[in-house]
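Participant: Coordinates for the following, if possible.
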Amino acid sequence: MQSIQNLKVIIVGAGEVGMNVAMKLGKHDEIEITLIEADESRSALMQASLDCNHVQGSGLDPENLRLAGIYECDLFYALTDADEVNLLACQLAKEMVSRHLSERLNDHDDEELGDHLDDSLNDEVLSPCPPLGEQGRQKYSEAHSASERLYLYARVRSESLYEHVQMLFPSINAIFPERACSRKLDELFHYQQVFDVVELESNRLKLYGLKIHPNSQVVGQSLKDFTSDHQLTIAAIARKSENTRFQARVLQIPWAEYEMQAHDEIYLATTPKTLHLIHDIFASQDENDRLSSIAIAGETSVALNVFFRLVSRSNRRLENEGNEVNAEGTRKAISLITGDEKVAEKVEQSDFRGQATVVSGSLTDIAKLAELGVGPKSTLLISGSDEDNLICALLARELGCERILIVNNREQYAELIDHLGFDGIFSPRQLAVNEMVHQSLKHLSKSAFDIASSEDIEVRSFVVDPGSALCGLALKDLTTVGFPRKFAVIAALKDPDDELHRMPTGQDILQAGSVAYIVAKSADFHNINSIFGRRRSRFRLWRS
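Facilitator: Here you go, the predicted model:
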């Protein structure tokens, strides 16, 4: 991937996703942003609220792309609500850059040819050249190859279209937020105590959010004693604030003697394999506390994707074992309630082998929810309209549902849902924003810029440069160079010659090329940036 000092980013579409991407990227001095928006009122709002360049007009107009600076662009995001506009805008951007580079190559060759003619007016024969068609194709091929330095990202809302985008448009990185949300929820259904997953290294290293059950064997244990027996790092802990009306939680960096308590929400860095081995330690030791049913409410692509994944897994287990069981060894019922009768009919036509129940009804009908088994010992995923989701969650709580997961796309509802104490909030739009911000920051080779000075907690990965004073330094001695040990945790470490990450101790030595994942409050990263210098990526914890 290209590593550069400054980024030129163009965003087409100033909707909720586009505006959020622009606001997050706008906090970094190394990133120059230009927003293109066709709607006049939205464009006026954009200009009044965002400190970045603006172009009012269609992202499919070459003149608007030219005004936005497409020829100097590094990353191009097409984030409108129309899939066809996003894909065409990316294709247009690529074609314009290719043609521009081809013209520059031709101009350069014309200058060289003119100089050659001036110096050889008496030459009788010019050097042979390839046929015009072949020459043109060669120049275009060179320009096309050079244009690959422009990274193209298109938001895609149609699941059926998303399946074909990579084949039809190989140069475009399609972002389908609902697919990412479904995968995340799928992992949560597999582990009862998990409420969040941050993927640091694909399938190798993750930061898991787990809730400690009151009957868990870890209650009362100190972090120092617990982590000494396991390959993991507990990087952050959220505990209910005693002085708040709602169930607000305070996320903090823990210390070694910190004792885990019932209902604590902890973030631990480890491998998927290790989580599989230790997950049950955080769950109840009483078999009667295990959840026995799953209900999904809604007809969105997220709801249906998760439902079919669960049913498919159930059927595979039925084939392999002759009896569908969950990880705790008990049968798990799966049900779906949808307000769309056509969706219900379509789903019912599938062969579930008796593993699932489908009901057509309103998400806000408490009788229907009870009929589906929503209550004690059940998990409920809600993914309908944002307003229905909130009402459905409150009704499920009234029925005694023990685990409630909500898909929410309205940013203004997120804090309320969190304060009401539900078990998980998942926003496909926010996942899309986070992914695009992450992709942008990956291109910056340095991190000499400020993050928002808030109490949010983030995870960032740093690479130790060969000339850094950190080379050869033990982690326990980082305080000698100003590392804020009381407010930051090195959650994982990977040396250049290692394939796997390890959960570090104070005795570990930093080497040139070592990758360190650091968890800290945003405000404390200013000093950490100056210590480590080069930063590779950044993640934000959703609870912050």
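Participant: Please count neighbours and contacts with C-alpha atoms only from this point.
Facilitator: OK.
Participant: Helices of the stretch 201-350 of the chain, start to end?
Facilitator: Read by DSSP state H, counting those that start in this stretch, the stretch 201-350 of the chain holds these helices, from start to end of the chain: 223-227, 272-282, 301-321, 341-348.
Participant: between the third one and helix 341-348, how big is the angle?
Facilitator: Interaxial angle of helix 301-321 relative to helix 341-348 (axes from the mean of the first three to the mean of the last three Cα atoms, to 10 degrees): 20 degrees.
Participant: Could you also give me the structure for this next sequence, so I can compare it with the first?
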Amino acid sequence: MNILILGAGQVGETAAESLAGEEAHQVTIVDQDEVVLKKLQERLDARTVVGNASHPEVLERAGAKDADMIIALTNSDEINMTACQVAHTLFETPRRIARIRATEYTNHQALFKNGVFSVDFIISPEELVTEYIEELIHFPGALQVLEFAEGKVRLVAVRAHEGGALIGHPLKELSQHIPNVECRVVAIYRGGEGIIPEGDTVVEEGDEVFFIAARKDIRAVLSEMRKLDEPIRSVVIAGGGNIGVRLAQALEDSNDVKLIERRSERAKVVSESEKINKTMVLKGDATDETFLLEENIDSADVFVSVTNADEANILSAMLAKRLGAHKAMAVINKPAYTELVAAGTIDVAISPPQITLGTLLAHVRRGDVVKVHSLRQRAAEAIEAIAHGNASESRVIGKAIEDIRLPLGATISAIVRGDDVMMAHHDTVIESDDHVILFILDRRQIDEVERLFEVG
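Facilitator: Here you go, the predicted structure:
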């Protein structure tokens, strides 16, 4: 697939790194910063074009006429929308995706559905990050909670700790511990190495365990991996930007929420906003120890830092944790920082580029792939693919899972058939229109997995 990526910021760079590393794609990156593009070209197999991404001449030089898809990820909503319109009108680019942050646009879907702006799919990183944090707050103890099949099933990552009933026991005993719960452990990371688990695999303290289960069963499975945390009641949010306000709005009806904003004018705007009603807005510096102590940070169930500065997020989350906050989370855009804090004081490092990447990949994957989650700094993927066709034209329909030629490191974890969620077993037979959930330990195998779900 010939793909144009407009914008070489953190999200654009992450998308380019992922797509340029796949043999099936030819990637061109457009940005106005020549220095940034030169650095990208030195380490990626991708073309680069310097210029304004919405200008017809720049898009022509980038090859918009021959492109299969344009992904507009600049920091300007207006440039992204205009670029998609220009690509559609002048170059007939078939598929157009735009990053649009302002709710002033996204609240008016008629702008996009009625052809005013030729955008096929809108991506809002702020909305995706907000939903991601919401899930973590709903399931205390989880490192990740990822949705499939419109919420019918979730993939959860958890750190195994002493107190979990299954620690030191083989996985085959899981069904004895929670006999009425359907779940499947799909991968274990131990010392940074991925393991495809079998029945005799023993869960050890410190393992990062990925399991799949229906939403209603998640807490039961979590209790097998660690001592269950109490439900979260008090949440402190550092940062009154788009994510902070969205998160406060989402949580304030079910939690006691405080929002800290350093800038006086912004704090006033947020406190007077009609979007939030019950949240206590505080003007202050979340990296100030005295301020946090005065606000009783030690009584907070969760402290989450969502400012625009990675360094401030890391420092404030580390400080809040040291001062007694039960759980500390930080939004971190730079991959190098994410890896540094992954095993440190901060409980959860949240990567907006990685969260956004999964949504982008769902539009790039071949076959009817409807959901993609990028995992472990893009080393692994979990996908949801729909099986189409019949036994004569499909590589999976009518076959038992044990007879499907999956690449090494890829496993079918669950199947959603209508409203029914089924954990995959070796003799489970795939039927037409099944939603198949797969875990791929090594994303380099994704091409082979995609081909399995192509018809013909």
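Participant: Quick check: TM-score for this pair?
Facilitator: These two chains, once laid on top of each other, score a TM-score of 0.83 by TM-score structural alignment, normalised by the length of the second structure; 436 aligned residues with a Cα RMSD of 3.4 Å.
Participant: Mean neighbour count, the helices of the stretch 201-350 of the first structure: which tops it?
Facilitator: Mean neighbour counts were compared across the helices of the stretch 201-350 of the first structure using mean count of other Cα atoms under 10 Å; the top stretch is helix 301-321, at a mean of 17.
Participant: What is it packed up against?
Facilitator: Here helix 301-321 of the first structure touches helix 177-190, strand 293-297, strand 333-338, going by 3 or more Cα pairs under 8 Å, 6 or more residues apart in numbering; DSSP states H and E.
Participant: do you know how far Ser335 of the first structure is from Lys240 of the first structure?
Facilitator: As judged by Cα to Cα, to the nearest Å, Ser335 of the first structure and Lys240 of the first structure stand 32 Å apart.
Participant: now swap in Asn389 of the first structure and tell me
Facilitator: From Asn389 of the first structure to Lys240 of the first structure the distance is 24 Å (Cα to Cα).
Participant: Between these two, point out the one with more neighbours.
Facilitator: The neighbour comparison of Asn389 of the first structure against Lys240 (other Cα atoms under 10 Å) goes to Asn389, with 22 against 16.
Participant: Could you pull up the contacting residues of the residue opposite Asp301 of the second structure in the first structure once aligned?
Facilitator: Mapped onto the first structure by TM-score structural alignment, Asp301 of the second structure lines up with Ser378. By Cα atoms under 8 Å, 6 or more residues apart in numbering, the residues touching Ser378 of the first structure are 291-295, 401-403.
Participant: And for Ser222 of the first structure?
Facilitator: Contact partners of Ser222 of the first structure, counting by Cα under 8 Å, 6+ apart, are 256-260.
Participant: Can you get me a residue count around the closest residue to it other than its chain neighbours?
Facilitator: When the adjacent residues along the chain are set aside, Ser222 of the first structure lies closest to Glu259, with 4.2 Å between them (Cα to Cα, 6 or more residues apart in numbering). The local packing count at Glu259 of the first structure equals 17, with neighbours defined by other Cα under 10 Å.
Participant: Identify the residue of the second structure aligned to Glu259 of the first structure.
Facilitator: Taking TM-score structural alignment as the criterion, the aligned counterpart of Glu259 of the first structure in the second structure is Val202.
Participant: Show residues contacting the helix or strand where Val416 of the second structure lies.
Facilitator: Assigned by DSSP states H and E, Val416 of the second structure falls within strand 410-417. When contacts are taken as Cα under 8 Å, 6+ apart, the neighbours of strand 410-417 of the second structure outside the stretch itself are 149, 152, 184, 186, 212, 401, 421-424, 433-442, 445, 449.
Participant: same thing but 7 Å
Facilitator: With contacts defined as Cα atoms under 7 Å, 6 or more residues apart in numbering, strand 410-417 of the second structure is touched by 184, 186, 421-424, 434-441.
Participant: same thing with stretch 220-230 of the second structure?
Facilitator: Surrounding stretch 220-230 of the second structure, the residues in contact under the criterion Cα under 7 Å, 6+ apart are 140-141, 160-167.
Participant: change it to 6 Å
Facilitator: When contacts are taken as Cα atoms under 6 Å, 6 or more residues apart in numbering, the neighbours of stretch 220-230 of the second structure outside the stretch itself are 140, 160-161, 163-166.
Participant: same question, stretch 278-295 of the second structure
Facilitator: 252, 257-262, 267, 271, 316.
Participant: And for stretch 372-390 of the second structure?
Facilitator: Under the criterion Cα under 6 Å, 6+ apart, residues 358, 362, 368-371, 432-443 lie in contact with stretch 372-390 of the second structure.
Participant: coming back round to it: dump the contacts of Ser222 of the first structure to a markdown table, plus distance to Asn527 of the first structure.
Facilitator: Listed next are those as a markdown table, based on distance: Cα to Cα, whole Å:
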| residue | distance to Asn527 of the first structure |
| --- | --- |
| Ala256 | 22 |
| Glu257 | 25 |
| Tyr258 | 25 |
| Glu259 | 28 |
| Met260 | 29 |
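Participant: so what's the residue mapped onto Val97 of the first structure from the second structure up against?
Facilitator: Under the alignment (TM-score structural alignment), Val97 of the first structure maps onto Phe91 of the second structure. For Phe91 of the second structure, the contact set (Cα under 6 Å, 6+ apart) comprises Lys65.
Participant: any idea how far the closest residue to the match of Asp301 of the second structure other than its chain neighbours is from Thr357 of the first structure?
Facilitator: The spatial neighbour of Ser378 of the first structure that comes closest, neighbours along the chain excluded (Cα to Cα, 6+ apart), is Ser293 at 4.8 Å. For Ser293 of the first structure, the distance to Thr357 of the first structure (Cα to Cα) stands at 11 Å.
Participant: show me where the stretch 401-544 of the first structure has strands.
Facilitator: Across the stretch 401-544 of the first structure, reading from the start of the chain, the strands by DSSP state E, counting those that start in this stretch fall at 403-407, 424-426, 457-463, 488-494, 515-521, 535-540.
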